[in-house]
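Student: Show me how the following folds:
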Amino acid sequence: MVTTPELDLDHLRSWIGREEQQSELLTPMIVQRLLATLDREGPTENGAIAPLLVHHCLCQFPAPTAALGPDGHPPRGGFLPPIPLPRRMWAGGELAFKSDAKVGDVITRNSVIDDVTLKHGRSGRLCFVTITHRFSSAGRELISERQDIVYRDISPSRPGASSSLPAAPEGSEQSSISMSAERLFRYSALTFNSHRIHYDVPYATGEEGYPGLVVHGPLQAMLLAQYAQDLQGPALRRFRFRSHSPVFGGGALLMNAHKVDGGLDLWTASPDGPIAMQARAEW
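Tutor: Now for the predicted structure:
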């Protein structure tokens, strides 16, 4: 029988306003490794414009391995509130691009907890933490990002079950990329993300009940943002995204796009699967 942990929302909301700062040099090697991970090409010399969303590879808090929880996440109760619900996911977010990050920049991330809210869904309690990250370099504002993290109870049903959801439509533009275990592992390493659902098959299937490795939400967001740029050019002004259902490694990830006024609607899906992530790119 699964026990339900107590959740003191007033205590958790005392984390609102808590701040954290980290800085890191965006080296040519980081960009080279990211491009290799995504099988893309691009400039990597100092002064070159860096790939979109490369900042997710930077300024990650260096939690000691011995301090990681059983799911691979850093301990809660430091910058992030100590939410007792066992499952954690990146639910979505929104990015406003102010100026280009460039190779050779020292990037600084200033983060603040904006909100902690509790909702109830079909799978039980959902606790949302909203964080604002501001990335800058030498006083130059680069990116403002809202990040929505959701914590949830252990679902009584398998979290990968999505047979009741309709298959995703095909976009007027579509591209495919393999979500191999190697690509997922490399992205986890680049982003210093030790969440075991992305690289540990026995844990993902046996402990969390997924049918395979889970494709990272931020990886899907990065792929969609870069796909939008490939289709419609640089100077992306705003990008927002929301996760709808998990998508799993070992096969293809389809990236779809459709032109709308002011930008592109985009979404990911596995072949014959439901929409995994929806996004809107605006110029």
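Student: CA only for contacts and neighbour counts going forward, please
Tutor: Fine.
Student: contacting residues around residue 277?
Tutor: Applying C-alpha atoms under 8 Å, 6 or more residues apart in numbering to residue 277 gives the contacts 217, 220, 221, 241, 242, 243, 244, 245, 267, 268, 269.
Student: should've said residue 281
Tutor: Contact analysis of residue 281 by C-alpha under 8 Å, 6+ apart lists 225, 228, 236, 237, 238, 239, 240, 263, 264, 265, 266.
Student: how about the strands in the stretch 151-283 of the chain?
Tutor: Secondary structure of the stretch 151-283 of the chain (DSSP state E, counting those that start in this stretch): strands located at 173-178, 238-243, 252-260, 263-269, 277-282.
Student: packing partners for the fourth one?
Tutor: I take that to be strand 263-269. Contacts defined by 3 or more C-alpha pairs under 8 Å, 6 or more residues apart in numbering; DSSP states H and E place strand 263-269 against helix 217-232, strand 252-260, strand 277-282.
Student: To compare against the first, here's the next sequence to fold:
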Amino acid sequence: MSTFQVAVGDTLETRSFAADSVQLFLYNAAIWNPHRIHYDLPYTRETEGHPQLLIDGPLQGDWLTQMVEEWLGTHGVLTAFAYSNRMAAYLGDVLTGAGQVTECEGQSATLSLTLNNQNNQTTTVATARVRFQARP
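Tutor: Predicted coordinates for the structure are as follows:
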């Protein structure tokens, strides 16, 4: 049997994300989020005072879970995930996801993840816990 070998300090492949207005609209429709800052630009600017449509916090969390799932492949499962948005991300921003193994214990590991905008400002931080599965 072979196992997926990881060590503290291992990194996930970085990945860039850039939402468009259609993705924002569809994502918010799918999660039943009626907040207009994600799809109504005049409202967003005039009423809320933002320069552009906002990229949802939950969408950013979903992007980070996608990174973990792609890294794991068939070698394990995501068992816990928590994220926190640190600053607004706007339509037109390119967010780069990065991750690193911070702890290994038996068949489990903890990952630290971030999304940074094109100005290298952190918009979202997250922690993921994964469990590895032996494959024949």
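Student: re earlier: packed most tightly, which of the helices and strands packed on strand 263-269 of structure 1 would that be?
Tutor: Mean neighbour counts were taken over those using mean count of other C-alpha atoms under 10 Å, and the top value, a mean of 22, falls to strand 277-282.
Student: which residues in structure 2 does that one align to?
Tutor: Aligning strand 277-282 of structure 1 against structure 2 (TM-score structural alignment) gives residues 124-129.
Student: so what corresponds to residue 119 of structure 1 in structure 2?
Tutor: Alignment note: residue 119 of structure 1 maps to a gap in structure 2; criterion TM-score structural alignment.
Student: Regarding the residue nearest to residue 119 of structure 1 when sequence neighbours are not counted, which helix or strand does it belong to?
Tutor: Spatially, and ignoring its direct neighbours in sequence, residue 119 of structure 1 is nearest to residue 126 (5.1 Å; C-alpha to C-alpha, 6 or more residues apart in numbering). Using DSSP states H and E, residue 126 of structure 1 sits within strand 124-137.
Student: coming back round to it: how about a markdown table for the strands of the stretch 151-283 of structure 1, with distance to residue 147 of structure 1 added?
Tutor: Listed next are the strands of the stretch 151-283 of structure 1 as a markdown table, based on distance: least, C-alpha to C-alpha, whole Å:
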| stretch | distance to residue 147 of structure 1 |
| --- | --- |
| strand 173-178 | 25 |
| strand 238-243 | 10 |
| strand 252-260 | 22 |
| strand 263-269 | 18 |
| strand 277-282 | 14 |
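Student: mind checking which of the ones you listed is nearest residue 143 of structure 1?
Tutor: strand 238-243 (9.7 Å; C-alpha to C-alpha).
Student: Give me the range in structure 2 that the closest one lines up against.
Tutor: Using TM-score structural alignment, strand 238-243 of structure 1 lines up with residues 80-85 of structure 2.
Student: Which residue would you name as the spatial centre of structure 2?
Tutor: Residue closest to the average C-alpha location in structure 2 (C-alpha atoms, centre = their mean): residue 64, at 2.3 Å.
Student: State the distance from the corresponding residue of structure 1 for that residue to residue 144 of structure 1.
Tutor: By TM-score structural alignment, residue 64 of structure 2 lines up with residue 224 in structure 1. Computed as C-alpha to C-alpha, to the nearest Å, the residue 224 of structure 1 to residue 144 of structure 1 distance reads 18 Å.
Student: List the contacts of residue 279 of structure 1.
Tutor: With contact taken as C-alpha under 8 Å, 6+ apart, residue 279 of structure 1 is in contact with 221, 224, 239, 240, 241, 242, 265, 266, 267.
Student: The first one contacts residue 241, doesn't it?
Tutor: The one in question is residue 221 of structure 1. Yes. The pair residue 221 of structure 1 / residue 241 is scored as a contact, 6.9 Å apart, by C-alpha atoms under 8 Å.
Student: Contacts for the match of strand 238-243 of structure 1 next, please.
Tutor: Counting by C-alpha under 8 Å, 6+ apart, 57, 61, 65, 123, 124, 125, 126, 127, 128, 129, 130 sit against stretch 80-85 of structure 2.
Student: what range in structure 2 matches stretch 32-42 of structure 1?
Tutor: The counterpart of stretch 32-42 of structure 1 in structure 2, using TM-score structural alignment, is absent.
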